[in-house]
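Visitor: Structure here, sequence nowhere to be found:
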């Protein structure tokens, strides 16, 4: 079993994992069995590329919407106005709100999957515990919060965890629980954590291609670790059975648990590829800019929404604004809207008005 685990870990080195800092590195398995970053040879094209913090812009947002699918539509609408490549992930909704991390990418180097280093480092960390990562060229602070990952490059006014807390607006950082990660430790960390991250978020981290990809090329980065583990297991098991044929009955009993693990990995791979196909088909066949979001977008500039619900064929908006009647007038004048009205009396809250407005969308035709 130890030999199998060692060979499985080595298979990660053949996934074609790259790390782009000031130079391009490749994840390799050294002679002593430790993973390390090695400067990439000329012509190396990574399948999976990890970007250092200097190569992307990061933001985290919260949306007052419970339905994750609707949040994803809104985010795609927002990102469609930006130039260049973008990525985002969403998290489980809490208290009627859905949190999201979004990244604007500067470089992808033709990779099929691109992973921001702050997301890889922070997505499994306890909330408000800081990781200070020292790469070959830069130093980065990363913290996981209920609203998403927050990170920044060390430099200028940001020279310690307290300055990072003030600059990022995260006031409850546990400075006593900060941890340091060296460049070498990051290599070992990547080998252990990247396959888990891809299993959970691989579809969201795919880079949109200009042309339709062959299916095998599209899923290759996602399944190399899983497929490699299964293949290595079968090779090791076959060789062992050939050499120890006289103990075949006992060997089958000993390997029952390992076979079950391999089948479990195969099932996860099948589910992941099916999900990928559904996501690709959905993105190609569905229009992101639905009429509801065209109605909502100008309203979000005028009001702060607490909840957005859909009940009895009506969209119900609850929130606060400077002048609620102006918001209702905007809906009444919108050619996509019908039967807009207040569902309850306007209430005063400090300098704002609290409202509940509902409306229907006109049927297309």
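Guide: Arrived safely, thanks for sending. Keep in mind that this is a model prediction, so the values were computed, not measured. Numbers count the residues shown, from 1 in each chain.
Visitor: drop to CA atoms for contacts and neighbour counts, all remaining ones
Guide: OK.
Visitor: which stretches of this structure form helices?
Guide: 2-11, 68-79, 117-122, 161-168, 183-201, 215-243, 248-254, 256-285, 291-300, 324-333 (DSSP state H).
Visitor: what's the closest of those helices to residue 316?
Guide: Residue 316 lies closest to helix 291-300 among the helices of the chain, at 11.4 Å (C-alpha to C-alpha).
Visitor: what packs against that closest one?
Guide: Judged by 3 or more C-alpha pairs under 8 Å, 6 or more residues apart in numbering; DSSP states H and E, helix 291-300 is in contact with no other helix or strand.
Visitor: and that helix with helix 324-333, angle?
Guide: Relative orientation of helix 291-300 versus helix 324-333 (axes from the mean of the first three to the mean of the last three C-alpha atoms, to 10 degrees): 150 degrees.
Visitor: Which residues outside helix 291-300 are in contact with it?
Guide: Defining contact as C-alpha atoms under 8 Å, 6 or more residues apart in numbering, one finds that helix 291-300 is touched by 74, 327, 331, 334, 336, 337, 361.
Visitor: second one coming, line it up with the first:
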């Protein structure tokens, strides 16, 4: 409900485009702006569309039910996904039966530096186009072609080039050869109108992971990897949700004032929702403080996520700095060893004692030691 209400709004934003430089919409065409003459002082100038050429796009699905745990995973992903120095933006685009669907856009550092201090939010071109179309294969017409495949909340995009020069090759890339004959061509005018409308009706709940770092923050990739840095992303998502819920509650109050003035029970329910929201905010702030204070524990929990599928019974965990010792029972201690050896945060994995059989359960009794490679204390 909140998502739908926010998505129906049109924000009075001025459209800007970053495509090898900043451009401003003049009628139906994008006109280059000289950066030294560009003055962006109004909040209407806060957002910029980022051309598809300037980012690497990835989409992942996480079988996580708890949003706080999802934010923890996203924090780790944004520090490791980028194939080059820069910043990785993200949006939680939906939920599937398999889990939460998150899209990432990795942007080079020189582009980020060109946007810092001028804009507050970056809106990827492919995300805006995906928000404006139904399911299917789409191709823009013109000298610069853009391909998009969308199915529900999942989408993939690519720029037309020598390797991907037709919808046939793009459908093959996304493993949907059955849709070649159903490809939809978008004229330049249709594409531009969709892009601008999607820009002005942008879903605010997708916004938290698209904030551009300010000039006041030293843009240092190594600093971004520090576990002690506050989880700004989680707070931004929470604030966005709080804004959406507050708007919804305000509309509900007006409705009950006009039509159900005598029904105080409904009003009490609304107040209870506000109190519950305050409790949620307090809980997440406490959880965030705990995770920031215990970086090694967070890395460890992330590394061990999934061992329950191996029916492992962990009896003891000792964490000292980045050194970990665990012991317990498992149907196959070697299978557990193989699973842990595939975790990127784990190194120097070894058995600290021989494997033995537990007489009562028949399970392997194990003791393992390893090093967490990304823990920074302080």
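Guide: Ah, there it is. None of the values given here were measured: they were computed from a predicted structure.
Visitor: Kindly reformat the helices of the first structure as CSV containing distance to residue 209 of the first structure.
Guide: Output for the helices of the first structure, formatted as CSV (distance: least, C-alpha to C-alpha, whole Å):
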stretch, distance to residue 209 of the first structure
helix 2-11, 26
helix 68-79, 16
helix 117-122, 22
helix 161-168, 33
helix 183-201, 18
helix 215-243, 10
helix 248-254, 45
helix 256-285, 11
helix 291-300, 26
helix 324-333, 38
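Visitor: right, so those: which one is the most enclosed?
Guide: Of all the helices of the first structure, helix 117-122 has the most neighbours on average by mean count of other C-alpha atoms under 10 Å, namely a mean of 23.
Visitor: average distance between it and the second structure?
Guide: Mean deviation of helix 117-122 of the first structure relative to the second structure after superposition (mean C-alpha distance after the TM-score superposition for the first structure): 0.6 Å.
Visitor: against the second structure, where does that helix fall?
Guide: Alignment of helix 117-122 of the first structure against the second structure: residues 125-130, by TM-score structural alignment.
Visitor: just to revisit the earlier point, now the contacts of helix 291-300 of the first structure in TSV, with distance to residue 40 of the first structure?
Guide: As requested, the contacts of helix 291-300 of the first structure are exported to TSV (distance: C-alpha to C-alpha, whole Å):
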residue	distance to residue 40 of the first structure
74	38
327	56
331	56
334	56
336	54
337	56
361	55
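Visitor: Identify the farthest-apart pair in those residues.
Guide: 74 and 327 (20.0 Å).
Visitor: what lines up against residue 197 of the second structure once you look at the first structure?
Guide: That one, residue 197 of the second structure, aligns with residue 192 by TM-score structural alignment.
Visitor: Would you mind measuring from its match to residue 204 of the first structure?
Guide: 20 Å (C-alpha to C-alpha, to the nearest Å).
Visitor: ditto for residue 168 of the first structure
Guide: If you go by C-alpha to C-alpha, the gap between residue 168 of the first structure and residue 204 of the first structure works out to 25 Å.
Visitor: same thing with residue 285 of the first structure?
Guide: Taken as C-alpha to C-alpha, the span from residue 285 of the first structure to residue 204 of the first structure is 17 Å.
Visitor: Ok, residue 288 of the first structure next?
Guide: Residue 288 of the first structure is 16 Å from residue 204 of the first structure, by C-alpha to C-alpha.
Visitor: ok, and the closest non-adjacent residue to residue 182 of the second structure?
Guide: residue 137 (7.0 Å; C-alpha to C-alpha, 6 or more residues apart in numbering).
Visitor: what number of residues lie near that neighbour?
Guide: By other C-alpha atoms under 10 Å, 26 other residues sit near residue 137 of the second structure.
Visitor: Likewise for residue 222 of the second structure?
Guide: Counted with other C-alpha under 10 Å, residue 222 of the second structure comes out at 9.
Visitor: now the strands for the stretch 251-378 of the second structure?
Guide: With strands called from DSSP state E, counting those that start in this stretch, the stretch 251-378 of the second structure shows them at 313-320, 323-330, 346-351, 356-357, 364-372.
Visitor: Okay, angle between the last one and strand 346-351 too, please.
Guide: Per the same axes, to 10 degrees, the angle that strand 364-372 of the second structure makes with strand 346-351 is 150 degrees.
Visitor: The second one now?
Guide: Relative orientation of strand 323-330 of the second structure with respect to strand 346-351: 50 degrees, computed using the same axes, to 10 degrees.
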